[in-house]
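K.L.:
predicted coordinates and the sequence they were generated for:
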Amino acid sequence: MNVGTFNIKGAGVGKAKTVKGLLSKYGLSFMVIQETQFRELPERVIKRFWDNSTFDYIKVDAEGRSGGLLPIWNPGVFKKNSEVVSQNFILVSGRITGDQVDTTIVNVCAPTVQSSRRQLWNEILTLKQSIQGQWMILGDFNEVRFPQDRFNSQFDVGGALCFNNFIRNAGLQEYNMGGKRYTFMSGAGKNLSKIDRVLVCD
């Protein structure tokens, strides 16, 4: 099963076309989307992000114009057994067709406040310890791991240490990314950082 992640920063029609293009190009059966920025995301809008096949989804609406999560998947490929939903993550646990082990996929859009991120890491770690099987955690972590993950912005040693400890304690490893080094820009494009990641169990 191929899985994709996309921080869309607004669920407009153009973004929906881009997501549908990714589904086709990479044969995705499961897509996790962050920053829909919709306070009440209707199903007619959600349908724009998928092809003509059947789909299932869970959503968390944005708070004002900030946040919003949407994992969406092919139920013929992934059968959901359970879910855990909060403002900053959606956990979906189920089984891939033909697989004998449960798989848990977590769509993350971490808060900007460091203390809140630490609470989030602890919450996900507790869930990881209680739910068996394969795990994948992906999305916008709003945190970097190493100094080279930032350009023209301050590296937070304490935040990175906490994040790296979470990854280690959860038994996760990071997939290497192709393309550009950084995934987020601010300050009119002058400040760059790598805050979007794909973490998987050993």
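P.N.:
Received it, and whenever you're ready, just let me know what you need.
K.L.:
contacts, neighbours, all on C-alpha from now
P.N.:
Noted.
K.L.:
tell me the secondary structure for the most centrally placed residue in the chain?
P.N.:
Taking C-alpha atoms, centre = their mean, the centroid of the chain lies closest to G139, which sits 2.5 Å from it. Under DSSP: H, G, I helix; E, B strand; the rest coil, the three-state class of G139 is strand.
K.L.:
surely it and L199 touch.
P.N.:
No: counting by C-alpha atoms under 8 Å, G139 stays clear of L199, with 9.1 Å between them.
K.L.:
can you show me the helices along this protein?
P.N.:
13-26, 43-46, 114-130, 157-169 (DSSP state H).
K.L.:
next one for the comparison:
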Amino acid sequence: MHTSILSWNIRGIRKREKIRAVNQLISSQHPKVILLQETKLEVINGKLVKRLWNLDRAQFSFSPFFGSAGGLLSIWDPDWIQVSQIIVKPRILAIIGFMGVNKLLGGILNVYGPSIDLEKKDFLEEVSSIIKDSGIAWCLGGDWNLFIDPSENIGFSLNQAMIDLFKNFIFEASLLDLSLVGGCFTWCNNRDPPTFVRLDRFLITANFDLAFPNLMQTVLNKSISDHNAICIQSDHLNWGPKPFRFFNHWYNEKGFDNFVISTVKNIKHRNSGVGI
């Protein structure tokens, strides 16, 4: 069964052209869930959701904006996820329920990370407190206002402490960061000279990856926002066994070297009866 989840920092959704852009994106991508950040709305009703997604049975939840920015909106097809719990916080909006044809118990978490460095540690700890030890599959998407590698940035000041903070969060939460297809960056300041950064991404747990085969994370063409929309999707086609994925942060795991050595020895012994 085709699975597609969209995420887009729309930078305000009051204007007619923004609503039209979201509607066109949904029409072209056919998502099961869409996550919007920076709606800049305090109240969202069914009439607006209908204009965004022309699906009579679409359901939604939102977190109102704070200050002069923010605001999250998650919309979903109840035929794909039957939501039983919703968690609403200023920068986090989570829906939990049974997903897909296999009715996997999982959560879709919509995030809008703070731009102020001093607030980022508390934000990531709050996200971790929601997903940690929950025992369910998770897909986390949105504008993190963080990146994990200097190569994901051109022209933006580097803060290695923030890079390490985000990488450690991903590692400690046992999240998978899929490669981005279709581009390297998701935000541009549209100035001369321009700054490019990958601020938007999906992160998933291993059981979510296993439940939905052939997952791919894609950056979509830039539209009316200074952020690109991103999409994580899989399709029903069987491409054969999934390729082995290796993540660099595994090197930091205690005992990793010994585990690899012992595993190779065991495989060699089983195949040939001779140790290394």
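P.N.:
Received the coordinates, thanks. Nothing here was measured: the structure is a model prediction, and the numbers come from that model.
K.L.:
with distance to V106 of the first structure and mean neighbour count added, can I get the helices of the first structure in JSON lines?
P.N.:
Output for the helices of the first structure, formatted as JSON lines (distance: least, C-alpha to C-alpha, whole Å; neighbours: other C-alpha atoms under 10 Å):
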{"stretch": "helix 13-26", "distance to V106 of the first structure": "18", "mean neighbour count": "15"}
{"stretch": "helix 43-46", "distance to V106 of the first structure": "19", "mean neighbour count": "12"}
{"stretch": "helix 114-130", "distance to V106 of the first structure": "9", "mean neighbour count": "15"}
{"stretch": "helix 157-169", "distance to V106 of the first structure": "14", "mean neighbour count": "15"}
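K.L.:
save these as JSON lines, and put in distance to T183 of the first structure too.
P.N.:
Shown next, in JSON lines, are the helices of the first structure (distance: least, C-alpha to C-alpha, whole Å):
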{"stretch": "helix 13-26", "distance to T183 of the first structure": "17"}
{"stretch": "helix 43-46", "distance to T183 of the first structure": "24"}
{"stretch": "helix 114-130", "distance to T183 of the first structure": "19"}
{"stretch": "helix 157-169", "distance to T183 of the first structure": "17"}
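K.L.:
so which of these gets nearest E35 of the first structure?
P.N.:
Closest approach to E35 of the first structure among these is made by helix 13-26 (11.4 Å; C-alpha to C-alpha).
K.L.:
what residues in the second structure pair up with the closest one?
P.N.:
Using TM-score structural alignment, the residues of the second structure aligned to helix 13-26 of the first structure are 16-29.
K.L.:
ditto for stretch 166-178 of the first structure
P.N.:
Stretch 166-178 of the first structure corresponds to residues 169-181 in the second structure, going by TM-score structural alignment.
K.L.:
can you get me the start-to-end distance on that stretch?
P.N.:
Chord length of stretch 169-181 of the second structure, first to last residue, is 23 Å (C-alpha to C-alpha, to the nearest Å).
K.L.:
quick one on the thing from earlier: map the residue nearest to the centre of the first structure onto the second structure.
P.N.:
Counting by TM-score structural alignment, G139 of the first structure lines up with G142 in the second structure.
K.L.:
what ranges do the strands span in the stretch 101-250 of the second structure?
P.N.:
Counting by DSSP state E, counting those that start in this stretch, the stretch 101-250 of the second structure has these strands, from start to end: 104-112, 137-143, 153-154, 175-176, 180-181, 187-188, 196-197, 200-205, 216-219, 230-234.
K.L.:
ok, which of those strands comes nearest I96 of the second structure?
P.N.:
Closest of these to I96 of the second structure is strand 104-112, at 4.2 Å (criterion: C-alpha to C-alpha).
K.L.:
helices or strands up against the closest one?
P.N.:
Packing contacts for strand 104-112 of the second structure, counted by 3 or more C-alpha pairs under 8 Å, 6 or more residues apart in numbering; DSSP states H and E, involve strand 33-37, strand 72-76, strand 92-99, strand 137-143.
K.L.:
tell me the residues of the first structure aligned with that strand.
P.N.:
Using TM-score structural alignment, strand 104-112 of the second structure pairs with 101-109 in the first structure.
K.L.:
residues making contact with the matching stretch?
P.N.:
32-35, 67, 69-71, 88-96, 132-142 (C-alpha atoms under 8 Å, 6 or more residues apart in numbering).
K.L.:
cutoff 7 Å now
P.N.:
Residues outside stretch 101-109 of the first structure that contact it (C-alpha atoms under 7 Å, 6 or more residues apart in numbering): 32, 34, 71, 88-95, 133-141.
K.L.:
over to stretch 111-128 of the first structure?
P.N.:
So stretch 111-128 of the first structure is contacted by N88, A110, N142, G159, C162, F166, A170 (C-alpha under 7 Å, 6+ apart).
K.L.:
what do you get for stretch 35-50 of the second structure?
P.N.:
Residues from elsewhere that reach stretch 35-50 of the second structure (C-alpha under 7 Å, 6+ apart): 6-13, 64-65, 69-75, 110, 112, 142.
K.L.:
how far off centre is that stretch?
P.N.:
Centre-to-centre, stretch 35-50 of the second structure and its host chain are 19 Å apart (C-alpha atoms, centre = their mean, to the nearest Å).
K.L.:
now the end-to-end length of that stretch.
P.N.:
Length of stretch 35-50 of the second structure, first residue to last, C-alpha to C-alpha: 15 Å.
K.L.:
one more: stretch 38-58 of the first structure?
P.N.:
Stretch 38-58 of the first structure has an end-to-end distance of 14 Å (C-alpha to C-alpha).
K.L.:
check contacts around the closest residue to V32 of the first structure other than its chain neighbours.
P.N.:
Once flanking residues are discounted, V32 of the first structure sits nearest to P71: 4.2 Å by C-alpha to C-alpha, 6 or more residues apart in numbering. Each residue near P71 of the first structure by C-alpha under 7 Å, 6+ apart is listed here: M31, V32, I33, Y57, I58, K59, N107.
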